[in-house]
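[1] attaching a predicted model along with its sequence, questions to come.
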Amino acid sequence: MQTYQDSASSSNTVPPAVPQTDDLSSTAPGQLRVIKRNGSVVPYTDDKISVAITKAFLAVEGGNAAASTRIHETVKQLTEQVSAIFKRRMPSGGTMHIEEIQDQVELALMRSGEHKIARAYVLYRAARAEERARQVPEPDKAHPSIRVKQADGTLIPLDLGRLEFIIKEACDGLPEVSYEHVLAEALKNLYDGVSEKEVNTSLVITARAMVEKEHNYSLVTARLLLDKLRAEALNFLGVADNATQHDMTVYYPKALAAYIEKGIELELLSPELRDYNLAELGAALKPERDHQFHYLGLQTLYDRYFIHSNDVRIELPQVFFMRVAMGLAGREADKNARAIEFYNLLSSFDYMSSTPTLFNAGTLRPQLSSCYLTTVPDDLHGIYGAIQDNAMLSKFAGGLGNDWTPVRALGAYIKGTNGKSQGVVPFLKVVNDTAVAVNQGGKRKGAVCAYLETWHLDIEEFLELRKNTGDDRRRTHDMNTANWIPDLFMKRVFQDGEWTLFSPNDVPDLHDLYGKAFEERFEQYEAMTRSGEMKLFKRVKAADLWRKVLSMLFETGHPWITFKDPCNLRSPQQHVGVVHSSNLCTEITLNTNKDEIAVCNLGSVNLAQHIVDGALDIAKLEKTVKTAVRMLDNVIDINYYSVPQAENSNFKHRPVGLGLMGFQDALYKLHIPYSSDEAVQFADTSMEAISYFAIKSSSDLAVERGRYQSYEGSLWSQGILPIDSVQILQEQRGADFIDVDVSMTLDWNSLRDTVKAQGMRNSNVMAIAPTATIANITGVSQSIEPTYQNLYVKSNLSGEFTVVNPYLVRDLKERGLWDAVMVNDLKYYEGSVQKIDRIPDDLKALYSTAFEVEPRWLVDAASRRQKWIDQAQSLNLYIAGASGKKLDITYRMAWLRGLKTTYYLRALAASSTEKSTVDRGSMNKVASAPVAAPVEAAPVPKACSLDDPDCEACQ
């Protein structure tokens, strides 16, 4: 193999003491650069790759004329593939190490089927690595050959001693990680003149690349990122120039005090935070909790949540949690003790507040609520007033749910102008564009969902709003839509009956009716159409309209299917109003009218944190829920209200929505497959416990703080709890159209007596939100979702990296099955374990992904939860091989099982993971595996913009 050397590197010699950086003055902006082994940086060119591959071929096959043509064509193709990979990964230019290029050359050879060439190339690289290891001496603690450029432009030798300490500290206590490996790989990416920032970036990227082989490197990566955070924040606050995690016992208390003063000075924080005993709060900070973060969680906080000044983050993780806690405890009698209590709950990851609360608690404008629900009146002034309310609510980071059913339909008579209405759709186009124009505080996209009831004459055009064909002036590509479906329509679908569409100005009371009262009035209006008393209507087959709903849902993802009657018949507040729609994420079911904009105040219990010693820790859960409900109740009094109708509604009814996340993680800890009766039972009992403790906590708060204003006459005041309201739905809908399990395990009779005696502080207490982002922060699966994939590629501001299911890794390690081949297989099968022969059947069942879980299990588990919840839940439905029949069965089942709402429909996507990183050569032992394509495929698809910082559903 001496006939071909590492031609992509210009030198195989021992690096000189002080390497010189090549002249890059001719390098164009955005061009790729290569770090050679001697530390110098050169422009990236294709020709050296071609030379290296050609020499590899010649060394094995020789240079005869017959082979030369094949070699030339193959080398050209492989070179283009390798170059395309780097240009796609770094479209704006960037720097890579010579080893990365050689890795891609090796993979290209294997993927192309040139196994002999690849084997020779691998052996040659290994031999050269051994030779270099023998020649290169141990570096000094001060690395003279790599100088670091300071902020003032001066160059100082790289402090290897500190670098080694930081990496050792990051790896401390974590099994199966090697600080030596991280250090060695990171040094490869450093070069003479590297900036201080790039040194940390090199550490982070190096450790991050190792995550797919050992999940604990995710923790290592987060801890290395902390070094950057500490340098940035502590320096800005004047606390310290550099600090290790070990130093934070001393520096965290100082940082909190300095941060509060600086934040107030910069008008980023409320001056009220100065009134706390900062010494006491600083002493309560727990630096060791920084080590709970996985990389994705900490990077998410850094990118989106930490308060910053001129793009410099001035918060550290524990300071961040304390700032939120202080913001929520400001009205408490003993606010220092409560702030510490709230801090301990948040920083432990046992519970997490919603995104707006994390964004804005303790700031000058504390808009802490997640979503708002409005009803749009049927007059021009009211319509544009509602659109203005949308803009103001969206400005301060609120998601929106709009009820558009009252607005008259296309062709309806307008008395004031003696003309005809253009219907709902043109106004929705304005709503769509308003959501785009007014984003949520500049932190995430504006988001709105429009609701329309199924009898509205514009419903058929409403269903088509998200289509990519047709008149674009009557399309809304950026907003969500939902169908507000009465029970009578579903009965007509089951009975294959007719359905009548009306304009709401002709049937003004229908929107406020539900249950038997709605059915009776609807039939009276239908009779009027037959007698000639009503002229504007349309009669359709209910099954045809239902089929169109499902086909549009499959084609465009909208409208979401939500059910009017269970939302109202089971509402504790039916004595003072009507639920006219749900919210942006379909988990809130609160009354709205012209004077009241309903408000969602959300937070989520991390269910996985409450699995202790293989069981649900009921005592810990009770403690968590009690504090969480108190925090949520505080939101109502502290919250900034940008429109008066929201303040009026929130203070009158004081609704909150306590939810959960990490349900799938809890199942993993219990070794229960999602597709099982045991999982359905656990969904039932875990939600029962949360419901019990949430209701009790709100009732206890009523003793301390007083009942909410509209309590009298509510279902609560009658001793009717959420589990009891299922009977109301059964009576109104009819026994033939509902199938809900109503079993229970706790002492609900005593709680009924308690509520009747003490009252309730909050009109509504529970709702399960999507939790997409706060689940990332805490490192668990979002909400009640099954795992989307066991391995996927994540993209963020820092690039791409692989995320692997840590529970799967744990179980495979225990059985001696976790190795490089398994990683390869998981990549090839897009995170699925079902086709990997050597994985046992019990693990295949446990680690089934979302599209491998039959939707009936999702619906059954949701039904068991719904009986305990006074609001609703964001329920995504995953359907593999979706067909009209399968959708029809699933959504009929959802209605029969008593669900109030559903959220996104997720049909199996066609795109796949980056199979280019997968070797399908002889080393792989998976039977009958196809050969991967020799080019990079698209990144793995993500459910509901999973992990996307701009996802409108993030909570």
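    Done, it's in. Numbering: from 1, shown residues only.

[2] okay, CA-based contacts and neighbour counts for the rest of this
    Fine.

[3] measure the closest residue in space to P271 that isn't next to it in sequence to Y708 for me?
    Take P271 and drop its neighbours on the chain: the residue closest to it by Cα to Cα, 6 or more residues apart in numbering is I264, 5.7 Å away. Computed as Cα to Cα, to the nearest Å, the I264 to Y708 distance reads 34 Å.

[4] before we move on, what about A943?
    Separation of A943 from Y708 (Cα to Cα): 38 Å.

[5] sort out which residues of stretch 303-323 are buried, please.
    305-307, 313-323 (16 or more other Cα atoms under 10 Å).

[6] restricted to strands, list the residues you listed.
    Among the buried residues of stretch 303-323, the ones falling in strands (DSSP state E) are R313.

[7] a markdown table for the buried residues of stretch 303-323, including distance to L160?
    Below are the buried residues of stretch 303-323 laid out as a markdown table (distance: Cα to Cα, whole Å):
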| residue | distance to L160 |
| --- | --- |
| Y305 | 32 |
| F306 | 30 |
| I307 | 32 |
| R313 | 26 |
| I314 | 27 |
| E315 | 27 |
| L316 | 25 |
| P317 | 27 |
| Q318 | 28 |
| V319 | 30 |
| F320 | 31 |
| F321 | 33 |
| M322 | 34 |
| R323 | 35 |
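
[8] picking that back up, ok but the residue nearest to P271 is inside a helix, no?
    Yes - in this structure, I264 lies within a helix as judged by DSSP: H, G, I helix; E, B strand; the rest coil.

[9] can you get me a residue count around K286?
    18 (other Cα atoms under 10 Å).

[10] also D506?
    Residue neighbour count, defined by other Cα under 10 Å, stands at 17 for D506.

[11] roughly how far does it sit from L457?
    11 Å.

[12] here comes the other one, which I'd like you to weigh against the first:
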Amino acid sequence: MQTETNPSGTSTGATSPELNTPVSGGIAATAPGQLRVIKRNGTVVPFEGSKISVAITKAFLAVEGGTAAASSRIHETVAKLTEQVTATFKRRMPSGGTIHMEDIQDQVELSLMRAGEHKIARDYVIYREEQARKRAAKASLSQETQDAANAIGVVQADGSRVPLDLERLHTIVSEACDGLSDVSEADILDEALKNLYDGVTADELSTSLVITARTMIEQDPNYSYVAARLLEDNLRAEALSFMGLANSATHAEMVQLYPAALPAYVAKGVELELLAPGLLDYDLELLGRAILPERDKQFTYLGLQTLYDRYFIHSDEVRFELPQVFFMRVAMGLATEEADKNARAIEFYELLSSFDYMSSTPTLFNAGTLRPQLSSCYLTTVPDDLHGIYGSIQDNAMLSKFAGGLGNDWTPVRSLGAYIKGTNGKSQGIVPFLKVVNDTAVAVNQGGKRKGAVCAYLETWHMDIEEFVELRKNTGDDRRRTHDMNTANWIPDLFMKRVFNDEEWTLFSPSDVPDLHDLYGKAFEERYAYYEAMAAAGEIKLFKTVKAENLWRKMLGMLFETGHPWITFKDPCNIRSPQQHVGVVHSSNLCTEITLNTSADEIAVCNLGSVNLPQHIDENGLNLTKLRKTIGTAVRMLDNVIDINYYSVDTARNSNMKHRPVGMGVMGFQDALYKQHMSYASEEAVTFADRSMEAISYYAIEASSALAAERGTYSSYEGSLWSQGIFPVDSLQTLVNERGADYISANFDQTLDWPALRAQVQQNGMRNSNVMAIAPTATIANITGVSQSIEPTYQNLYVKSNLSGEFTVVNPYLVSDLKERGLWDGVMVNDLKYYDGSVQAIDRVPDDLKAIYSTAFEVEPRWLVDAASRRQKWIDQAQSLNLYINNANGKKLDITYRMAWYSGLKTTYYLRSLAATGTEKSTIDTGALNAVSNEAAEPAPVPAACSLDDPDCEACQ
């Protein structure tokens, strides 16, 4: 409901004109016997019935719209109601007199009810109440504040000077606080106005409001929404003025402006060569009407600021993309090849803008643009020849240019000291080439949006492995160090068995044992033993024998010291791969969640998106009906990426078109636990990880199979595990058989009707070779305001730093629970600061809440591994699993990573060990924005490790 009838019949909504001007002395000149109206400010104006007609008409239009069918009925009804209201007062005061504004509104409301227009009347009542609340909040401003405001002039962008519009400021702040509990409009205005001065610029005025709300986030998490809505006011002014639609707009006015903004935006974007001309082929008026302005209110401040800084389309640093237009642009970009692209664009928009699912960063960056590079991950194998090596580095550069994250398999390249037949010399090994890869990643920085990001993988039997694990050290010959790239160990099961059995391990050059690269499982073990026998017999000259446990300890030592190389496992990635009939998985990707085949002819590509898990939790737990609907649309969007995607390298196109892999992931796992009052460190949470991933797996496979029935199977489907009726949960048994039951702990529980789904896949096939992978999601989780990926909460109160600045983060679930028990106050805020966001040492926090709100370093690593193991049985690829270890030492690392392998995990990601932190022991009353020290916001193994939200790391996007 957008309008309110004032005493003179004037609509007082944002779009209503001023209708009456009182004469001097506050009394309007009227003829004898004429009715007059007392306004709320005490002035008196003539009564005009026609103005009541305007207000009631707007009320009807706000509810029923302005269709031709409704127009005739509205006109007749309004005329009748206006006549009734006017006649009532004339009958009461035949000789004239004064009526108060509230009396007229009461009569309008009563007439609507008597006419049976109950919905209009209900919205009218709600709107009147809201206006009353706004007036009360305005009245609560101190006289000092109001007097100060009257003395302030604001300098506009064109240099002109206007009086401070306190009325508009109040409207904006009131809208920002609408529907939020425990926030104060008056406090925001009072504090913001204290920081203003005569001659303040319009930009400074807007910034003052936003910063004021930001400083209050630690008082209550709802102020994050307030800050976001105040920021939106700035965004609206910037975008709408650039497109020539308006100089500014309130949230209420966007109901009318959003439909006009979409076609104006597309036209401007195409004109500036920033958007694909094909977007003009959509029914932009239809799509504009489908936009839901109220979804602008979902953003936290961190989420909206991140979108503004890094995602919105801009020209000369002017962002002219509004939040809902942004989601519609992405939806249109993903629907361009659909038969009914308008309907599909609306479907995709509704899913994205609801935050139920979010596409990955490259998709959000580039959908609908001239070069739609929408894929997240690229995996390559580097061949053992100079032309191939530098060709691979060139591929890295081209893929990185358009925001792709890279995983390079370097195992085939011969080691240091290996013979080079062409020159009759000896190889310098892989390290000098990795130095070039490192510098290329720095030079080609993903289109200027973020640093290039690459991860090099090497198998544990490679002769260069000992130098490889030291690449990130800060000491030694800097020419043999790579400080800007990531590294990962690609570990065969046989090595882990020898670690467990305290046996020796032999290192080789791949030029002497070339087939080991493509072997795994029992075949690898047999061939490796054969080569060891050859070495022992003197038939292989270049080799080295070490104790497996010593090499393992060195790996863990470097992981602790530098954060690299990560620990990933070759055999489970291959033994459980649906595509083992057409190739081998030689590495994972930049974020360790993708496990796809690579070769000299194929660069693997994966396209990612994530389900927002807490959005699918209700009072009964996981809402399977909603989850199924979300995943059905999301898998379709992911499959569309493959055909729309811009491929800068032909081998990537060939691979992606042949196998069509996608990666459906999840974010907000910790939030989903909070909504169910579960502790991460509990069997309940492990079971929920199992059940939720089972459902996601089931519906993702179902959706891909349905697409196969509609669009056909992927071309290499025949012979895949899918075609044999072997699903991810079935391949877990294969891993047990290959590895041996003594070396693995596996859970095979299941709850859904998997035989029925196998029958569906046998009939329809699969559209995608792979359908699941859990990515880190740090940035898209920021956008949607949930915890990233499958991560536990870092702290309950801290400051997050990224490219968009520093943001106070308060755990809203903890605050809500403390409020229910009467425990949330300034003292609690100060206690959380003092104890670095932990509740464990705060005596008045009940034990049940201490368990639920344990932070990442207060959760034993075994719970992270157990939950990940239960998920892994359902996933055809892998998961980006960070491990948090408090007071880390060699023994803890050894136990944790052995447990990860023993539990059947395919990969692990960053090691997070708690470094020294500092927190300002300040109070909330200081007003300092970052009262929690930023040093406490970024745990790291040692300096080189990735922070919780490293803006330079593609892995965190």
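    On my side now, so go ahead. Please read all numbers here as calculations on a predicted model, not as lab measurements.

[13] what range in structure 2 matches stretch 646-665 of structure 1?
    Correspondence between stretch 646-665 of structure 1 and structure 2 is established over residues 652-671, with TM-score structural alignment as the criterion.

[14] do a quick rundown of the strands in the stretch 451-600 of structure 2.
    Counting by DSSP state E, counting those that start in this stretch, residue ranges of the strands within the stretch 451-600 of structure 2 are 454-459, 486-491, 504-508, 543-547, 566-569.

[15] looking at those strands, which is nearest to D949 of structure 2?
    strand 486-491 (15.8 Å; Cα to Cα).

[16] which part of structure 1 lines up with that closest one?
    Counting by TM-score structural alignment, strand 486-491 of structure 2 pairs with residues 480-485 of structure 1.

[17] that stretch vs structure 2, average distance?
    For stretch 480-485 of structure 1, the mean distance from the matching residues in structure 2 following superposition reads 0.2 Å, by mean Cα distance after the TM-score superposition for structure 1.

[18] kindly provide the distance from the residue mapped onto S714 of structure 1 from structure 2 to E204 of structure 2.
    The equivalent of S714 of structure 1 in structure 2 is S720 (alignment by TM-score structural alignment). S720 of structure 2 sits 61 Å away from E204 of structure 2, taking Cα to Cα as the criterion.

[19] which of the two has more neighbours?
    Just comparing S720 of structure 2 and E204: by other Cα under 10 Å the higher neighbour count belongs to S720, 18 against 14.

[20] is it true that that one touches R576?
    No - taking contacts as Cα atoms under 8 Å, S720 of structure 2 lies outside contact range of R576: 11.1 Å.

[21] closest to the centroid, which residue in structure 1?
    Against the mean C-alpha coordinate of structure 1, by Cα atoms, centre = their mean, the closest residue is A772 at 2.4 Å.

[22] quick one, what contacts the counterpart of that residue in structure 2?
    If you follow A772 of structure 1 across to structure 2 using TM-score structural alignment, you land on A778. With contact set as Cα atoms under 8 Å, 6 or more residues apart in numbering, A778 of structure 2 has these partners: Q788, S789, D949, C956, Q957.

[23] will you turn these into JSON lines that also has secondary structure?
    Rendered in JSON lines, the data for the contacts of A778 of structure 2 read as follows (three-state DSSP):
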{"residue": "Q788", "secondary structure": "coil"}
{"residue": "S789", "secondary structure": "coil"}
{"residue": "D949", "secondary structure": "coil"}
{"residue": "C956", "secondary structure": "helix"}
{"residue": "Q957", "secondary structure": "coil"}
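
[24] whichever of these end up buried, select them in ChimeraX.
    To isolate the buried ones among those in ChimeraX, judged by 16+ other Cα under 10 Å, type:
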select :788,789,949,956,957
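
[25] break down the stretch 651-800 of structure 1 into its strands, ranges please.
    Counting by DSSP E, counting those that start in this stretch, residue ranges of the strands within the stretch 651-800 of structure 1 are 657-661, 791-796, 799-804.

[26] remind me, longest strand of structure 2?
    Taking residue count as the measure and DSSP E as the definition, the longest strand of structure 2 comes out as strand 604-612.

[27] contacts for it next, please.
    With Cα under 8 Å, 6+ apart as the contact definition, strand 604-612 of structure 2 has outside contacts at 355-360, 374-380, 594, 596-598, 630-631, 634, 638, 641-642, 652, 655-656, 661-668, 773-775, 777, 786.

[28] what residue in structure 2 is paired with the residue nearest to P271 of structure 1?
    Under the alignment defined by TM-score structural alignment, I264 of structure 1 corresponds to V270 in structure 2.

[29] angle of the top helix by length along structure 2 against strand 662-667?
    With residue count as the measure and DSSP state H as the assignment, structure 2 has helix 683-711 as its longest helix. Helix 683-711 of structure 2 runs at 150 degrees relative to strand 662-667, counting by axes from the mean of the first three to the mean of the last three Cα atoms, to 10 degrees.

[30] quick revisit: from P861 of structure 2, how far out is the match of S714 of structure 1?
    From S720 of structure 2 to P861 of structure 2 the distance is 35 Å (Cα to Cα).

[31] then S400 of structure 2?
    Between S400 of structure 2 and P861 of structure 2 the computed distance is 34 Å (Cα to Cα).

[32] ok, M358 of structure 2 touching L352?
    Yes - at 5.6 Å, M358 of structure 2 counts as touching L352 under the criterion of Cα under 8 Å.

[33] who's more crowded, the two?
    Taking neighbours as other Cα under 10 Å, M358 of structure 2 and L352 compare with M358 leading, 27 against 21.

[34] residue in structure 1 paired with the more buried one?
    Residue correspondence to structure 1 (TM-score structural alignment): M358 of structure 2 is matched to M352.

[35] just to revisit the earlier point, and the residue nearest to P271 of structure 1, how many neighbours?
    For I264 of structure 1, which is what you asked about, the neighbour count (other Cα under 10 Å) is 17.

[36] that one reaches E272, doesn't it?
    No - using Cα under 8 Å, I264 of structure 1 is not in contact with E272; the gap is 9.1 Å.

[37] counterpart of C585 of structure 1 in structure 2?
    Aligned partner of C585 of structure 1 by TM-score structural alignment: C591.

[38] show me the contacts for the closest residue to its match other than its chain neighbours.
    Here the nearest residue to C591 of structure 2 in space, its sequence neighbours aside, is A955; by Cα to Cα, 6+ apart that works out to 5.2 Å. Contact analysis of A955 of structure 2 by Cα under 8 Å, 6+ apart lists G405, A453, L590, C591, P776.
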